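In: Following is a predicted model, sequence given first.
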Amino acid sequence: MVIPALNEEDTVVAVVRACLASVASEVIVLDSDSTDETAQRATEAGARVVNWAEACPEVPTRPGKGEALWRGVRAAAGEIVVFVDADVTTAEPWWVGALAAPLASPTVHMVKASYRRAMGRSDSGGGRVTELTAKPLLRQLFPELAGIDQPLAGEYAIRRSTALRLPFVDGYGVEAGLLIDIARVYGPAAIAQAELGLRRHRNRPLEELARTADEVAATILSRAGVGAARVSQRPAEPPDRI
């Protein structure tokens, strides 16, 4: 499993410990040049820390969360890759097994987490970009995905072989892009959901979320062929290299 991390020294240890206590056969923290003690604390907690440039050293790095996930897939050894965000404060060991279990069916290629999003002291109100950007656009442009509770969830499982066959948007639109692409290639039924309960993480201010919303919107619009929307992305691997 892979934990993408950038300057998450306050939360990464608890996430690593939860994942190490899970059914995961490996726990990799994919560190995107953190300037704090994220890498050191993750190592001390027992994770294998891989700097993102070293995950695929022959390819220069590009900025963005999607780039980190693309490299995380290449660093992973197993056929099932489970992602968990490093800023989650409610991670539980059973999450990993719950996310991986539906992939026992050969027709399932991705499992998205389903959960309630906390905001501050409230157990609801989180997921502003999801509720105000991603879901409305998906309902209008990709109605077959309207039933996905958390389309932007950072907690999900994917077949490694499937991930290698798909493009990865560089930035925060990566989850939306993968969701749409898997539904398009394998059908909406190839996407399952796993109930994880309540998710708390470091809520970001609106100024930071604006960039995220822009990237998510651009990804969904570009996948739908609407207007001149374009996103930068890593292309899928050629079949002879998978």
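Out: Perfect, I can see it now. Given the structure is predicted, the values throughout are model-derived calculations rather than measurements.

In: use CA for all of it now, contacts and neighbours both
Out: Noted.

In: Helices of the protein, start to end?
Out: For the chain, the helices defined by DSSP state H occupy 12-20, 38-45, 52-55, 65-75, 94-100, 128-129, 135-141, 160-164, 174-186, 206-224.

In: Could you dump those into a markdown table and include distance to residue 119?
Out: Converted to a markdown table, these look like this (distance: least, C-alpha to C-alpha, whole Å):
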| stretch | distance to residue 119 |
| --- | --- |
| helix 12-20 | 19 |
| helix 38-45 | 24 |
| helix 52-55 | 30 |
| helix 65-75 | 22 |
| helix 94-100 | 21 |
| helix 128-129 | 10 |
| helix 135-141 | 18 |
| helix 160-164 | 31 |
| helix 174-186 | 21 |
| helix 206-224 | 13 |
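
In: okay, the ones you listed in a markdown table with mean neighbour count and distance to residue 31 next?
Out: Formatted as a markdown table, the helices of the chain follow (neighbours: other C-alpha atoms under 10 Å; distance: least, C-alpha to C-alpha, whole Å):
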| stretch | mean neighbour count | distance to residue 31 |
| --- | --- | --- |
| helix 12-20 | 23 | 11 |
| helix 38-45 | 20 | 7 |
| helix 52-55 | 19 | 6 |
| helix 65-75 | 23 | 8 |
| helix 94-100 | 21 | 20 |
| helix 128-129 | 18 | 24 |
| helix 135-141 | 17 | 29 |
| helix 160-164 | 19 | 19 |
| helix 174-186 | 20 | 17 |
| helix 206-224 | 18 | 20 |
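
In: Out of these, flag the one nearest residue 110.
Out: Closest to residue 110 of the helices of the chain is helix 174-186 (C-alpha to C-alpha; 7.7 Å).

In: Below is an additional structure, to be compared with the one above:
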Amino acid sequence: MLEEVERWLSTRSWSAADRPLARLLAAKRATGQTVSVVLPALDEEATVGQIVAVIRRELMERAPLVDEVVVIDSGSTDRTSEVARAAGARVVHRDEVLPRLPAVPGKGEVLWRSLLVTGGDIVCFVDADLRDFSADFVSGIVGPLLTDPELQLVKAMYDRPLGEAAGEGGRVTELVARPLLNLHWPRLAGFVQPLGGEYAARRTLLERLPFPVGYGVELGLLVDALHLVGLDALAQVDVGVRLHRHQDGRALGRMAAAIYRTAQLRLARGHLVRPSLTQFERGADGFEPRTYAVDTEERPPMAELAEYAARRVA
């Protein structure tokens, strides 16, 4: 049994430095593959511009690795769209994509819709709240897909400091996602950051996967990819340190509930209770309950949509 566990934990892993940029550019020219970078954004004016500027400068102008950078704005009330556009991104509002299907709030909804407005053979997702952003976050996870035709999805792995505490970030990962994966999908136990928002995949894989509309999207995609293409088609790359805006405890609770629900759907479809989460906040008369619905909706594989099929023919 221990040997089997060790085999599962040996997820294909590299460092971003293992594939120099020159090698990636040569592979891109030889294969003719194109790369789209997608940033889902909601009120990220403080960080989105710097991320876009680094990608354009390092991976489009100095080295033509990335073919397009698209920011999908999911309803920002600040200057996210203006800042992203000024930095050189193409900005698309979530509600402009597939207007016949009203959008619902959630990160997964934005990622799913991004497949309709991007053209890359490889799609790279990057969260828009990263600070001190490095181009390695993109080149590191795109690189294995350009150089190894057997790979289908590559996730970034990194240290996640919480304040001054190194490695203390990723609280939902450690308290919810990692136990779930170890208990139910042990072949995925070797992924260091299973919920990380930075990953790249072949479009031909993404278009066949259902997308949970909310916080469960990363877990859902990883689990479904395992079942569709197998562990050997999945990998991870060390890109260093991830600095970003941290959520408060109550937001993390809602995130955890959505992730648990996503796992539950995959374990027992059709035998589920109505999902909600009650949390408590101190008010004038003591602790007051606040009940939230848990994300339950999922979008179907993009390949099943007539609009997507028509776009590809065109």
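Out: Yep, that arrived. Owing to the predicted nature of the structure, the values given are computational and were not obtained by experimental measurement.

In: Could I get the TM-score for this pair?
Out: Here the superposed chains carry a TM-score of 0.95, computed using TM-score structural alignment, normalised by the length of structure 1; 242 aligned residues with a C-alpha RMSD of 1.6 Å.

In: just to revisit the earlier point, so for residue 199 of structure 1, which of the helices of structure 1 sits nearest?
Out: Comparing the helices of structure 1 by C-alpha to C-alpha, helix 94-100 comes nearest, at 11.0 Å.

In: Look up the counterpart of that closest one in structure 2, residue range please.
Out: Here helix 94-100 of structure 1 aligns to structure 2 at residues 136-142, judged by TM-score structural alignment.

In: Equivalent analysis for stretch 123-143 of structure 1, please.
Out: The aligned range for stretch 123-143 of structure 1 in structure 2 is 166-186, by TM-score structural alignment.

In: Just the endpoints, please. Distance across the matching stretch?
Out: End-to-end distance of stretch 166-186 of structure 2 (C-alpha to C-alpha, to the nearest Å): 26 Å.

In: which residues touch that stretch?
Out: The contact list for stretch 166-186 of structure 2, computed with C-alpha atoms under 8 Å, 6 or more residues apart in numbering, reads 5, 8, 159-162, 188-189, 193-195, 219, 223, 252, 255-256, 259-260, 263.

In: Pull out the buried residues from stretch 183-195 of structure 2.
Out: For stretch 183-195 of structure 2, a neighbour-count test (16 or more other C-alpha atoms under 10 Å) marks 185-195 as buried.

In: Pick out the residue closest to the middle of structure 1.
Out: residue 154 (3.7 Å; C-alpha atoms, centre = their mean).

In: contacting residues around the aligned partner of that one in structure 2?
Out: Taking TM-score structural alignment, residue 154 of structure 1 has residue 197 as its aligned residue in structure 2. Contact analysis of residue 197 of structure 2 by C-alpha under 8 Å, 6+ apart lists 125-127, 218.

In: Specify which member of those is nearest to residue 243 of structure 2.
Out: residue 127 (10.9 Å).

In: Tell me how far the closest one lies from residue 304 of structure 2.
Out: Residue 127 of structure 2 sits 26 Å away from residue 304 of structure 2, going by C-alpha to C-alpha.

In: The two: which is more packed in?
Out: When residue 127 of structure 2 and residue 304 are compared for neighbours, residue 127 comes out ahead with 19 against 12, by other C-alpha atoms under 10 Å.

In: aligned partner of the more buried one in structure 1?
Out: Match for residue 127 of structure 2 (TM-score structural alignment): residue 85.

In: buried stuff in the host helix or strand of residue 25 of structure 2?
Out: Following DSSP states H and E, one finds residue 25 of structure 2 within helix 21-31. Neighbour-count burial for helix 21-31 of structure 2, counted by 16+ other C-alpha under 10 Å, picks out 21, 24-25, 27-28.

In: what does stretch 76-91 of structure 1 give?
Out: Result for stretch 76-91 of structure 1 [16+ other C-alpha under 10 Å]: buried residues 76, 80-89, 91.
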